[in-house]
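> next one to model:
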Amino acid sequence: MSGAIDVVLPCLDEAAALPRVLAALPAGARAIVVDNGSTDCSASVARENGATVVHEPRRGFGAAVHAGVSAATAEVVAICDADGSFDLGELERVTDPVLTGEFDLVLGRRAAVPWSSWPPHARLANAYLARRLRTRAGISVHDLGPMRAARREGLLALGLRDRRSGYPLEMVMAAAREGWRIGEVEVTYRPRVGRSKVTGTVRGTAIAIADMSRLLRERV
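Okay, here's the model as predicted:
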């Protein structure tokens, strides 16, 4: 890794996954686990494994990520799920192009291993939304997944308002409007630890589609 970064990990009842996730954190990276109302011991497990813990009582992916980015101090921040589906050992794939100035925002394009680790309903919803983004907004992306990196000050300056599942899409759209160079790199996507509570469920996927579709209607 080319420089120090902060890694924001939104967290809702991920005590079982956190030890493995945090053990893969590369040198030069600091984990900021944002406890988004967990009822298990996620916060204490995160601290025991060396992470900084931030509490965000307002539920929602966007609310948790915004709290983590606001608490970060590194020039570059990365965002990643805390459920074990991503390998932080691959983090430099998304952070190094930002650190070196090649891109302003880098998105991790998921390669599911095995294929079944990305549920069909979630995979289809992602493909549908990414296609709409390409055709309606002219932004060449193929995956709106959560593993991504950007410079902290620039990210805060985008003024993102969505605090739910529309946050990842709003970030890409706002970055494109500001003329950011947006890149994609392949990252491994594995079965999460435990049962999915949000986007891995049919209900959560439906909420994400509704949030992101609203943003597309409003902003494009």
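
> CA only for contacts and neighbour counts going forward, please
Fine.

> find the residue closest to the residue nearest to the spatial centre of the chain in space, skipping its chain neighbours.
The chain has residue 146 as the residue nearest its centroid, 2.5 Å off, counting by CA atoms, centre = their mean. Nearest residue to residue 146, sequence neighbours excluded (CA to CA, 6 or more residues apart in numbering): residue 80, at 5.6 Å.

> pretty sure that neighbour contacts residue 8?
Yes. With contact defined as CA atoms under 8 Å, residue 80 reaches residue 8; the gap is 6.4 Å.

> looking at those two now, which is surrounded by more residues?
Neighbour totals were compared for residue 80 and residue 8, and residue 8 leads with 31 against 25 (other CA atoms under 10 Å).

> which residues are in contact with that one?
Shown in contact with residue 8 (CA atoms under 8 Å, 6 or more residues apart in numbering): 31-34, 65, 68-69, 77-80.

> here is a second sequence; please produce its structure as well for comparison:
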Amino acid sequence: MAPPVLDIVLPCLDEAGALPWVLERIPPGARAVVVDNGSTDGSVELARAADAFVIGCEQRGYGAACHAGLLAASAEYVAVCDCDASVDPGQAMVMLDVLRAGADLAVARRRSPRGTMPVHARVANLELARRVRRRTGAPLRDIGPLRVARRLSLLDLGLADRRSGYPVETVVRAADAGWTIVNVDVAYLPRTGRSKVTGTLRGTVQAVRDMSAVLAR
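Next comes the predicted model:
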């Protein structure tokens, strides 16, 4: 088999309800890298049955799983995508085209009917994007759950956050390194199951704290 053009890193914690849908939509030329972060619902078995590349990450945290996948990937380009069925991973190929046209980092901007995302999460995302724009100057309106960049370039950024601040740290460090960062519109769907972040007000607040800590550093 030819080596993948794009590795799609899928941080996974108990996503058995969504994982089959996601893996069925991995586009030709790409490879799914499922990073198990302690699932107990059979997610690992489902991923292996679908011939995905599966690794474990003992350190809990979204950033820890993302970074473990980045280290395990081998393709020139890497996407990081939530595996809750809110985003079709096939859209990563559109973002890859943006990189090939000259960008250094493509970040999803979620486009969806009102009601798809809880109000508290929508408000938090708008505020977060405003703060990231002010900090970095990057013209971002959203930091969505799908990002694409060159793997070695991401490793060179020295990303250190292992919690929910990982996406923001990616953007901040990329901006500080002089990268061209662009938002790419992607369709956003109601996720399968309850979100571990935006599913509760408490989870959203904790995520905002993690991301705020990154901006403050």
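
> so who does the corresponding residue of structure 2 for the residue nearest to residue 146 of structure 1 touch?
Counting by TM-score structural alignment, residue 80 of structure 1 corresponds to residue 81 in structure 2. Residue 81 of structure 2 makes contact with 8-11, 87, 89, 145-147 under the criterion CA under 8 Å, 6+ apart.

> residue 81 of structure 2 and residue 70 of structure 2, how far apart?
Separation of residue 81 of structure 2 from residue 70 of structure 2 (CA to CA, to the nearest Å) stands at 12 Å.

> picking that back up, just the contacts of residue 8 of structure 1 now: which is nearest residue 16 of structure 1?
residue 33 (13.9 Å; CA to CA).

> the helix or strand that the closest one is a member of against structure 2, how far on average?
In the assignment (DSSP states H and E), residue 33 of structure 1 maps to strand 29-35. Once fitted to structure 2, strand 29-35 of structure 1 is off its aligned match by 0.4 Å on average (mean CA distance after the TM-score superposition for structure 1).

> name the residues that touch stretch 93-101 of structure 1?
1-3, 76, 78, 103-108, 147-151, 184-187.

> all strands of structure 2, in order?
With DSSP state E, the ranges of strands along structure 2 come out as 6-12, 30-36, 53-56, 77-81, 105-111, 146-150, 181-187.

> return the most buried member of the ones you listed.
When you average the neighbours per residue for each of the strands of structure 2 (mean count of other CA atoms under 10 Å), strand 6-12 leads with a mean of 28.

> quick one: that strand to chain centroid distance?
In terms of CA atoms, centre = their mean, to the nearest Å, the centre of strand 6-12 of structure 2 is found 8 Å from the chain centre.

> superposed on structure 1, what's the mean shift for that strand?
Using mean CA distance after the TM-score superposition for structure 1, the mean distance for strand 6-12 of structure 2 is 0.3 Å.

> next, the angle from that strand to strand 30-36.
With axes from the mean of the first three to the mean of the last three CA atoms, to 10 degrees applied, the angle from strand 6-12 of structure 2 to strand 30-36 works out at 20 degrees.

> which residues does residue 91 of structure 1 contact?
For residue 91 of structure 1, the contact set (CA under 8 Å, 6+ apart) comprises residue 26.

> map residue 53 of structure 2 across to structure 1 for me.
Counting by TM-score structural alignment, residue 53 of structure 2 lines up with residue 52 in structure 1.

> could you report the distance from that match to residue 95 of structure 1?
According to CA to CA, residue 52 of structure 1 stands 20 Å off from residue 95 of structure 1.

> got it, and residue 166 of structure 1?
22 Å.

> neighbour count winner among the two?
Of the pair residue 166 of structure 1 and residue 95, residue 95 is the one with more neighbours under other CA under 10 Å, namely 30 against 24.

> counting neighbours, what do you get for residue 21 of structure 2?
16.

> isn't residue 124 of structure 2 up against residue 208?
Yes. Shown here, residue 124 of structure 2 and residue 208 form a contact pair, counting by CA under 8 Å, at 7.3 Å.

> in terms of neighbours, single out the busier of those two.
Between residue 124 of structure 2 and residue 208, residue 208 has the larger neighbour count (other CA under 10 Å), namely 20 against 17.

> distance between the top helix by length along structure 2 and the chain's centre?
For structure 2, the longest helix by residue count, based on DSSP state H, is helix 119-136. When distances are taken as CA atoms, centre = their mean, helix 119-136 of structure 2 is centred 16 Å away from the chain's centroid.
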